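Visitor: The following comprises the amino acid sequence and a computationally predicted model.
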Amino acid sequence: MSNAETSGAGESHGEFHSSAEVRTALIDGVSFQAKSVQYVEIDGQAVFEGDIILGSVEDVDRRNEELMARGDADLPESAVIISGKQFRWPAALVPFEIDANLPNQQRVTDAIAHWQGRTPIRFVQRTAANAAQYPDFVRFVPGGGCSSFVGRQRGQQNITLGAGCTTGNTIHEIGHAVGLWHEQSREDRDRFVSIVWANISPGFEHNFNQHITDGDDVGPYDYGSIMHYPRTAFSSNGQDTIVPTAAGAVIGQRTGLSTDDIAAIRAMYGPSPASGPAVSWESARLDVFGIGTDSALFHKWWDGSAWGPSVQGWESLGGIATSRPTALSWGHDRLDVFVIGTDSALHHKWWDGNAWGPSAQGWESLGGICTSPPEAISWAPDRLDLFVRGTDSAIHHKWWDGNRWGPSVQGWESLGGISTSDPVAVSWGANRLDLFVIGTDSELYHKWWDGRAWGPSISGWESLGGTCMGAPAAVSWGPDRLDLFVIGTDSALHHKWWDGRAWGPSLQGWESLGGVCTGTPTAVSWGRDRLDVFVIGTDSALHHKWWDGRAWGPSLQGWESLGGICTSSPEAVSWEPGRLDLFVRGTDSGLHHKWWDGRAWGPSLQGWESLGGILTRFTD
């Protein structure tokens, strides 16, 4: 931690720049009413708690006048900042620019890599060619101290980095830009820290006055948060100004995001990562699973440099599986894998960053008598929801809440229905689940968890129409947005969507996207209003189409051929904007791979890379 971060109250002291003239503003939040806070003017900007920009002083004053003219007698004389979804970056994608005059630009690129490696937040560099596509963006600029707005502000918003601002400071300021307040500003902070007012530089006490409870601060108080003040913030004498009530607690680190920082971001931003035989838990990281000829689970991975354990090799993880594997990741270096065993029960193993649990070859039984492969979804760190079809053809559910399995280790909750397909689940936000199956009338059926109850009822389902020839594919590219795909009786792909208000093209209707398709489609989204859909054609090759926010490509009814002779449905994964990785089983029963790097298909448009193995089950 640099001296600029740990000491001083002057205008150029890292995150803790300030001035003597203190003014009043108003802020509100998702879970608190409008309240007054104090700020100072620095270079014409209203700066709050040392490094949070409320806007220009002119903007604050203008907002004051608007509030007074509106007659809000209960509101203090002030202005407003962050509240609600409009301050989230759509699809967790942050466009950015770096000012050419900013020194040491490596601290920005390193901070961005840190965020992309640990959270759903993705960054795309804004250029002249794509500027119209990204009207809202962050610009890293030189200046005095380190500072940022909180959340997306629309248009250009600056993150200011002075000469003393480190990579750690940059990670912290990005935290503000994506929606995080300072940790010690929480409403419950006085239970966890004590403020030593006598040690604060005179005139700068206002930086410790705030008590904010917002939807942006979730979970337990986190001493280890990169968003927490250090002990000597705004100190007049080098002594502590903020002291943890827990003995030995360390505060104010500027090394990297804590586990709870990551949890907060994952709770704020959806959708959750999809499950399947291939998953990614950070940029340039892939984990792939398949069932071998001995019915054991096999694993391989891409670590950003090479395939492990080798290009053609696989690691055995034991077990005797009778279903395809389902894997998902809810955090950095965390994997959970599920299969159905010979006893028809669900079995589970996990990677915790150090070792496989319950052992390298062992599995945990989660009970049940399952007649479908499992479907798994996670909407927050350490939260899992699992779905299978039971012997009664109803869908059954269990969950991990961070402490225990519900309704019990071996027990399951019935969600009703008579399903003829495997269940498909998707989540677009914290505590939100959408579940889809095909019914006995070949129509698509839907139910949802809204955080309080199952809709339309615990056993009921909503019909979405159609005559479906196989399991659906479901994908979400943002809060309250769903896109569904099925193969119809004409073998074409059909599509419907939920836009937050209504089903399109209608509750029972579907849009035809053409093609002559076999197997089960797969769909993936790598950004707001971006979809990529893949099917196997009658020539056994992989075929692709995409939605770019304006139109379907290569046309509404057309498809692009990506070659191959495929013996399984495809699996698609995206680990950053403009990056796709595709996997299929070939005629040699080995796994084959191709990728889109933002410019071209690799190893070629029609070509595939062999990853070896002899797989008896992959996606099917």
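Guide: Structure's in. What do you need?
Visitor: only C-alpha atoms for contact and neighbour calcs from this point on.
Guide: Will do.
Visitor: Which residue, neighbours along the chain excluded, lies closest to G612?
Guide: Distance criterion CA to CA, 6 or more residues apart in numbering; nearest residue to G612, sequence neighbours excluded, is Q312 at 4.2 Å.
Visitor: alright, now check it against this:
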Amino acid sequence: MAFDMTFLNTFCFALTVTAVAGTCLSSVSWEDPRVDVFGASSSSIWHKFYTGWDWQPSGSFEQIPAPDASCPSVSSWGAGRLDIVYVNASGGNVLHKYYEHSWGPSWEGVEDLGGNFTSLTTNSWGSGRLDIVARTPEGAYMHKAWTGSAWYPAGKGWEDFGGNFEGPPAAASWSAGRLDIVGVGAENGTLLHKYWQDGWSSWEDLKGGPFVGAPSITSWGPGRFDIWAVKDKDLNHLFWDGSQYRGWEKLGGVSQVPQVVHWNATKIDIIAKLDDGYFIKSWDGDSWNPADGWSPLASSFSSEPSVVAKRGTNFLSVFGIDKNSELRSQVWTGYDWQPAANKTWSLGLLKGSEVFRPEEL
């Protein structure tokens, strides 16, 4: 059965990635109404996409060959373009695959970008641009970028940002030519920040903490970014308003940084996993709703959520993997949750799904 799911991902085609207990999700939109959802198994990356009318492949998942795949970071710099980047689970090098009319460098092939890493994140600030930030086993962050015609540094080289971080990096862009990177320092657990704007800044210590796990950074538009990190099972929030930092504020108990999206300037939606259920908290431009705690959504999930927001309208899609290994979704239409606040649609069973190779997506 088809249902109306018109999506556009949040600012600059940002993405959401989540991984927990062997399950992972990444969702992205290259333009309204397209949405793509990805995850990883030991020998392939599975994929399903919404066309504006229905989900394809119908009744199954596309299995993209990717031996030794880890949880992929997926981004889009524009209509018809997808970039999949992941750490080789057996070798630690970064592998890259892309879609532009067809899968490249080939259906079976991947591009080896070198390095030796434990985790990574990707971001695109606009057409022809892809940034990768990765963490080494020693805790340093390194960077590589596709500039539109070539990789920088060239070949398998990487730009060394140094530092000593306890976990994965996070990155966001508020406009073309701006990139913000954050991570939790291994020495004292504070939040460290570095940015590109006509050149790289040094690392600045934003204090707070001691934080644990992976932080997150998001932006609703030029001059604004929001940072999210967990301390003592409490979500902490700090933001840059264009001239100064404000925060840290505490928003309630979570064990991992939740998914955060912006469907417009001044709007924030946070989807968190508490026990096996999903919960939401939203900023409407003036206040948090609910003021205290979180509003419940559907439950019985094994994965953290992944969320896509339609830019310019109060429309959200939430994805998760349930305890039976089914990919499930529910949407906020701007007025209500569909199929219901506590219910979801099934998008298919992941275990044993049929291998599908389309000629065209």
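Guide: Received, thanks. These numbers were taken from a predicted model, which means no experiment stands behind them.
Visitor: Mind checking the TM-score on these two?
Guide: For this chain pair, the superposition-based TM-score is 0.88 by TM-score structural alignment, normalised by the length of the second structure; 335 aligned residues with a CA RMSD of 1.9 Å.
Visitor: on that earlier part again, just checking, the residue nearest to G612 of the first structure is part of a helix?
Guide: No. The assignment for Q312 of the first structure is coil, going by DSSP: H, G, I helix; E, B strand; the rest coil, so no helix is present there.
Visitor: Kindly provide the distance from it to G590 of the first structure.
Guide: Q312 of the first structure sits 9 Å away from G590 of the first structure, taking CA to CA, to the nearest Å as the criterion.
Visitor: between the two, which one's more packed in?
Guide: G590 (19 against 14; other CA atoms under 10 Å).
Visitor: For that one, give me its contacts.
Guide: With contact taken as CA atoms under 8 Å, 6 or more residues apart in numbering, G590 of the first structure is in contact with 610-615.
Visitor: Over to V87 of the second structure?
Guide: Counting by CA under 8 Å, 6+ apart, V87 of the second structure makes contact with 69-72, 93-95, 117-120.
Visitor: and it, what pairs with it in the first structure?
Guide: Counting by TM-score structural alignment, V87 of the second structure lines up with I340 in the first structure.
Visitor: swap in G209 of the second structure?
Guide: If you follow G209 of the second structure across to the first structure using TM-score structural alignment, you land on G466.
Visitor: nearest spatial neighbour of its match, skipping sequence neighbours?
Guide: E443 (4.9 Å).
Visitor: I'd say that neighbour and M469 touch.
Guide: No. Between E443 of the first structure and M469 there is no contact under CA atoms under 8 Å: 9.3 Å.
Visitor: Which residue, other than its chain neighbours, is closest to the aligned partner of G177 of the second structure in the first structure?
Guide: Taking TM-score structural alignment, G177 of the second structure has N431 as its aligned residue in the first structure. Distance criterion CA to CA, 6+ apart; nearest residue to N431 of the first structure, sequence neighbours excluded, is G451 at 5.0 Å.
Visitor: do the same with V87 of the second structure
Guide: Nearest-residue entry for V87 of the second structure: V94, 4.6 Å, with adjacent residues in sequence omitted and distances by CA to CA, 6+ apart.
Visitor: can you check N236 of the second structure too?
Guide: Leaving aside its chain neighbours, N236 of the second structure sits nearest to K250 (4.7 Å; criterion: CA to CA, 6+ apart).
Visitor: what's near enough to touch the equivalent of that neighbour over in the first structure?
Guide: Counting by TM-score structural alignment, K250 of the second structure lines up with S512 in the first structure. If you count contacts by CA under 8 Å, 6+ apart, S512 of the first structure has them with 492-495, 557.
Visitor: Tell me how many other residues crowd the aligned partner of W546 of the first structure in the second structure.
Guide: For W546 of the first structure, the aligned residue in the second structure is S282 (criterion: TM-score structural alignment). Per other CA under 10 Å, the neighbour tally for S282 of the second structure reads 20.
Visitor: Which strands and helices lie in contact with the strand or helix carrying S282 of the second structure?
Guide: Element membership for S282 of the second structure, per DSSP states H and E: strand 277-283. With contacts taken as 3 or more CA pairs under 8 Å, 6 or more residues apart in numbering; DSSP states H and E, strand 277-283 of the second structure sits against strand 268-274, strand 288-289, strand 295-296.
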